[in-house]
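> coords please:
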Amino acid sequence: MRDFQLPGRSAVYARNGICATSHPLAAEAAVSILKQGGNAVDAAIAGAVLLGLAEPQMTGIGGDCFALISPAPGAEVVAVNGSGRAPKAAQAADLRARGLSTVPLYGPEAVTLPGAVDAFCTMSERWGKLGLADSLAPAIAYMEEGVPVAPRVAFDWQADHGVLQGAARRHFLQDGRVPRVGDIFRLPGQAEVLRRIARDGRAGFYEGEVAEDMLATLQALGGLHEAEDFAAMRCTFGAPISGQYQGQTLLEHAPNGQGVTAILLLNILKRFDIAALDPFGAERAHLEAEAAKLAYDARNRFLADADHMTKLDRLLSDDLADQLAALIDPRRAMAAPAELSEAVHKDTIYITVVDRDRMAVSLIYSIFHGFGSGIASEKFGILFQNRGAGFTLAEGHPNEMRGGARPMHTIIPAMLAEGGRVTMPFGVMGGQYQPNGHARVMSNLTDFGMDPQSALDAPRSFATAGGLELERGYRPEVRAALAEMGHDLREPASPIGGAQAILIHDSGVLEGASDPRKDGCAIGY
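Now for the predicted structure:
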């Protein structure tokens, strides 16, 4: 139990349903759908789409999503891949011929097809109870009426607005300036798009006037996108991948997401007695940093679209974890892996919902970098992701840009399970940090017995190519010890990630936790 004389937040306990996400209006919208008789899928869609207005720098209908869905207690979990593909005409060789070594971040080359809308439509049809129109109703109303800009959103907006170009400046700035805390922000053009999706399903987005608006914008900038690319966009379904840690099963989305990295990282860490260490001490931070360097290096070399990846079994193997763990010196830092040629970043949203029947949804939804590509469609203001910058241009690499392929993705939803039953859907935002975040949360819960809220509140560290980032929650003596081990310490410019979780107790009580690094909360009833 937390010390109630210190700043902090309590978990939310409820019986009928909970939503945890990074903005309270989105959490409330999801719970309102549950109260109307909707299920966790109906509610998760409602909250996620609204977050495209409440946190527009993080996500939107021009982006992608991944989801893990547990339809009922004990049922097989389904992984939904709502990530978009490169247009069929896209080829790395063409960019190399232009003298490029990376995909331009803020050009049409980085814009992959928006995959989230098809995923939402398909999820609603396959699992929803109320229908898509009911799920989209809260977002449509807020898009028209507007929402007040929240503090963390204003902070990110100020940092990221410089990438906005063309029509995006008109849709996402107010009289040319960045909105301030409390300013009302609206997206009436997207309200109209959502009305068409509510009426016509995916055809309201991928065909007709909305698709023509998106195509005209991209083609005018030299994009290779065609109407056929949009019309062919379909999400896919599969089984999650899994790993074991301290008696718990971690379920992750299969590639092209980076969930396998979290499993590999935990497989390395379980070769050490993490539970015997100070949870906020130098030894734990050091071992986690070293394991992350090795796990991420493996990711960088092998992770790609599942259609082009051959090393998944190797990344999940105990043999690889043994070999990598043997490379760690418990007292000395190794060099960080080389930086990726493909882009990585940390802007996304995560939402989790559990309903009264214990259907559970773990959903993550993003436009990649802050404000994505910075390009928005002229009429409707649909902001395009720049997820195509997640491809490499290195010839022969499994993640090489090619027409119709999906790039390596940083966004990953997760679930914990025990005895064949999902016990906690959760996610940690933060782009490249996410696998490390999943491993840390799971270790906080199992190695140190933390409750979910404490596990999310705890200070974070992250080894990057630029050094070991430490949040301000670490003690000075810990910093000194890590520096003595050879770590190049850095203070991150913003908090490392943001997380949400819902623990499903054996008693049936739901416990919702929400990261204080964001504006959001857990709401239940």
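> From now on I want contacts and neighbour counts done on CA atoms only, so please keep to that.
Will do.
> Run through who's touching stretch 409-420.
The contact list for stretch 409-420 (Cα atoms under 8 Å, 6 or more residues apart in numbering) reads 65-68, 74, 247-253, 255-259, 344, 348, 350, 362-366, 387, 390, 422-429, 431-432, 434-435, 438.
> Kindly check the end-to-end length of that stretch for me.
27 Å (Cα to Cα, to the nearest Å).
> quick one on the thing from earlier: quick one, which of the contacts of stretch 409-420 are buried?
The neighbour count (16 or more other Cα atoms under 10 Å) marks 65-68, 249-253, 255-259, 344, 348, 350, 362-366, 387, 390, 422-429, 431-432, 434-435, 438 as buried among the contacts of stretch 409-420.
> another one to check against the first:
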Amino acid sequence: MRNLQLPGRSPVRATEGMVATSHPLATQAAIDILKRGGNAMDAAIAASAVLAVVEPQATGIGGDCFVLYCPSGSEKVLAFNGSGRAPAAATAEWYRERGFTEIPERGPHAVTVPGAVDAWCRLIEDHGRLPMSELLSAAISYAERGYVVADRVARDWANNMPWLSEFADAARILLPDGQAPQAGSIHRQPELGRTLQRIAQHGRAGFYQGAVAEDMVAQLRRLGGVHSLEDFATCCGEYVEPIHSHYRGYDLYQVPPNNQGLTALLMLNILAGFDLSQLSATSAARLHLEVEAARLAYRERDQRIADPGFAQVPVAELLSEHYAEQARKLINPQRVAKALPEPIMEHSDTTYLCVVDNERNAVSFINSIYSEFGSGVMAPASGVMLQNRANCFRLDPEHPNCIAPLKRPMHTIMPAMLMQNARPVAPFGVMGGDYQPMGQVHVLTGIIDFGLDPQEALDAARAFYSDGKLHVENGIPASVREELSRYGHELADQTEPLGGGQLIWIDWEKGTLTGGSDPRKDGCALGY
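Prediction:
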């Protein structure tokens, strides 16, 4: 139990239903849906839609999503890949002929076709109870009537103001009066509200066909993109077979490649050979082992993960015990390994949420436009900010993640589902672009190896290896920093919070739910 005399908050505990998101308005909208008879999938999509309005720096209907879903009474985890594809005209040769050495971070060439709306519609059709018009009503209201800008959102907004101002249509909507909205101010997005209304009335066709699609494609083409109406009309997500690995009596499920969820499983397999419980939860020794396992896992991610429809990804080999044993031999518990190639790390933003309802349907749901405010390309009439997922592609024709027509890029956003005895124990996720595998493992080992409750595990200070340095949050004590330095880590202060996260723990014996929400975001967990 936490020290009640120190800052912090207790986990949320309830019996009937639980929602945890990165924004209070989204959490409340999802709870309202549950109380009106909706199930966990209904509530998740209602929350995701609200987040697409009130966290415009992190998510939106111009982005992608991935979902893990464990229906009540089922032993099977369902996985849905809602990531969009490159335009049919996008070839590596096209970019190289025009002098590109990499896919730009911003602008039309960074845009893949957004898959989120297609995924929402498919998931509600297959697993929901309520009509889309009811699920989107809260998001529509916040877009049209306005919402109060939250503190973390305002901070991110201000940080991105200089480059946003260079995109005229984005600036018109997102920088009213030429400034980023401040915390406590009211922001409206009427164009987005009208688009959400069209989706509520016409479903998938209201986004991928007709006026909204024409607006998005016209803007992309005007700026030099190669996208077509056909690219949008044919966008279609798919159910995929989840991958999983065993860790100390639990099974962790992830979405398979093109998703980076495999990275977290590699880390856990490596760490399974170390008895972390004999260490302190706040020790340098624990952080060091996690960081070294991450370096090995991220190396494989950067070299191998790609769209399996275009490249061979050796998932079974990477998840084998033989691979874990060999990787483990490269780790010195008291010294940094110097010979590993550097992983490629980028900062991005995302929204993650999870829902468990009174029937114990469990949803792990993540939606994102990748970098903060995505590509910067705002469709002017529909108010859709388009993602910049193509930035994850490579232009090296020998690399499995090289851009190609209708190919999906390697994806950072990754929901997780923890299972035990063929039942869901915890839908959870950690935001933060490349940090996500490291973040998931840090939270999970906090709970399983060190007995932390969901809120304590999310609160715990974090570290991340990037650019040859170990970036540490200011919550890591000086004594731990000193010991990490003695291990050979070159330390750097982490200037921005590392990720964010949500988790709901299901106690089947007691019939209770326990939720936590990361203090690095504005959100909360609520139950009833």
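> aligned partner of residue 411 of the first structure in the second structure?
By TM-score structural alignment, residue 411 of the first structure lines up with residue 413 in the second structure.
> What's the local residue count around that match?
Neighbourhood size, residue 413 of the second structure [other Cα atoms under 10 Å]: 33.
> follow-up on the earlier one: mind listing which of the contacts of stretch 409-420 of the first structure are in helices?
When DSSP state H defines the helices, the subset of the contacts of stretch 409-420 of the first structure inside them is 259, 434, 435, 438.
> For the last one, what is the corresponding residue in the second structure?
Just to be clear, that refers to residue 438 of the first structure. With TM-score structural alignment as the criterion, residue 438 of the first structure pairs with residue 440.
> From residue 116 of the second structure, how far off is the residue nearest to its match when sequence neighbours are not counted?
Computed as Cα to Cα, 6 or more residues apart in numbering, the closest residue to residue 440 of the second structure that is not its neighbour in sequence is residue 430, at 5.6 Å. Per Cα to Cα, residue 430 of the second structure is found 19 Å from residue 116 of the second structure.
> where does residue 519 of the second structure land in three-state SS?
Counting by DSSP: H, G, I helix; E, B strand; the rest coil, the backbone at residue 519 of the second structure sits in coil.
> roughly how far apart are the alignment partner in the first structure of it and residue 522 of the first structure?
Taking TM-score structural alignment, residue 519 of the second structure has residue 516 as its aligned residue in the first structure. Counting by Cα to Cα, the gap from residue 516 of the first structure to residue 522 of the first structure is 11 Å.
> Look at the two and report which has more neighbours.
Neighbours were counted for residue 516 of the first structure and for residue 522 using other Cα under 10 Å; residue 522 has more, 29 against 18.
> secondary structure element for that one?
Residue 522 of the first structure is located in strand 521-524, with elements delineated by DSSP states H and E.
> quick one: that strand to the second structure mean distance?
Here the mean offset of strand 521-524 of the first structure against the second structure after fitting is 0.8 Å, by mean Cα distance after the TM-score superposition for the first structure.
> The residue nearest the centre of the first structure sits in which helix or strand?
Nearest to the geometric centre of the first structure sits residue 411, at 3.5 Å (Cα atoms, centre = their mean). If you go by DSSP H and E, residue 411 of the first structure is not part of any helix or strand.
> Could you check how far it is from residue 256 of the first structure?
10 Å.
> which residues of the stretch 1-150 of the second structure fall in strands?
Here the stretch 1-150 of the second structure has its strands, by DSSP state E, counting those that start in this stretch, at 12-14, 18-21, 64-70, 78-82, 147-148.
> Point out the most buried one among the ones you listed.
strand 18-21 (a mean of 33; mean count of other Cα atoms under 10 Å).
> what separates that one from the chain centre, distance-wise?
15 Å (Cα atoms, centre = their mean, to the nearest Å).
> again with stretch 60-73 of the first structure
Worked out by Cα atoms, centre = their mean, stretch 60-73 of the first structure lies 10 Å from the chain centre.
> cool, and stretch 478-491 of the first structure?
Relative to the chain's own centre, stretch 478-491 of the first structure is displaced by 29 Å; criterion: Cα atoms, centre = their mean.
> That one maps to which residues in the second structure?
Stretch 478-491 of the first structure lines up with residues 480-493 of the second structure when matched by TM-score structural alignment.
> Could you tell me the end-to-end distance of that stretch?
Using Cα to Cα, the two ends of stretch 480-493 of the second structure sit 13 Å apart.
> can you tell me which residue in the first structure aligns to residue 158 of the second structure?
Match for residue 158 of the second structure (TM-score structural alignment): residue 158.
> Its match should be in a helix, yeah?
Yes. Counting by three-state DSSP, residue 158 of the first structure is found in a helix.
> Quick check: it touching residue 178?
Yes. Counting by Cα atoms under 8 Å, residue 178 is a contact partner of residue 158 of the first structure at 6.3 Å.
> Which one's more surrounded, these two?
Using other Cα under 10 Å as the criterion, residue 158 of the first structure and residue 178 rank with residue 178 on top: 18 against 13.
> and the residue mapped onto that one from the second structure, what does it touch?
In the second structure, the residue paired with residue 178 of the first structure is residue 180, using TM-score structural alignment. Residue 180 of the second structure sits next to 154, 157, 158, 161, 174 when contact means Cα under 8 Å, 6+ apart.
> redo that, cut-off 6 Å
Shown in contact with residue 180 of the second structure (Cα atoms under 6 Å, 6 or more residues apart in numbering): 157, 158.
> How is it assigned, secondary-structure-wise?
coil.
> any idea how far residue 420 of the first structure lies from residue 366 of the first structure?
30 Å.
> now do residue 355 of the first structure
24 Å.
> Show me what counts as buried in stretch 498-513 of the first structure.
Those would be 498, 499, 500, 501, 502, 503, 504, 510, 511, 512, 513, for stretch 498-513 of the first structure by 16+ other Cα under 10 Å.
> For the helix ranked longest in the second structure, list every residue counted as buried.
If you go by DSSP H, the second structure has its longest helix at helix 284-304. Residues of helix 284-304 of the second structure classed as buried by neighbour count (16+ other Cα under 10 Å): 284-302, 304.
> what about the helix or strand that comes right after that helix, how far off from the first structure?
Following helix 284-304 of the second structure in sequence order, the next helix or strand is helix 315-318 (DSSP H and E). Mean deviation of helix 315-318 of the second structure relative to the first structure after superposition (mean Cα distance after the TM-score superposition for the first structure): 1.5 Å.
> So which bit of the first structure is helix 315-318 of the second structure matched to?
Helix 315-318 of the second structure lines up with residues 312-315 of the first structure when matched by TM-score structural alignment.
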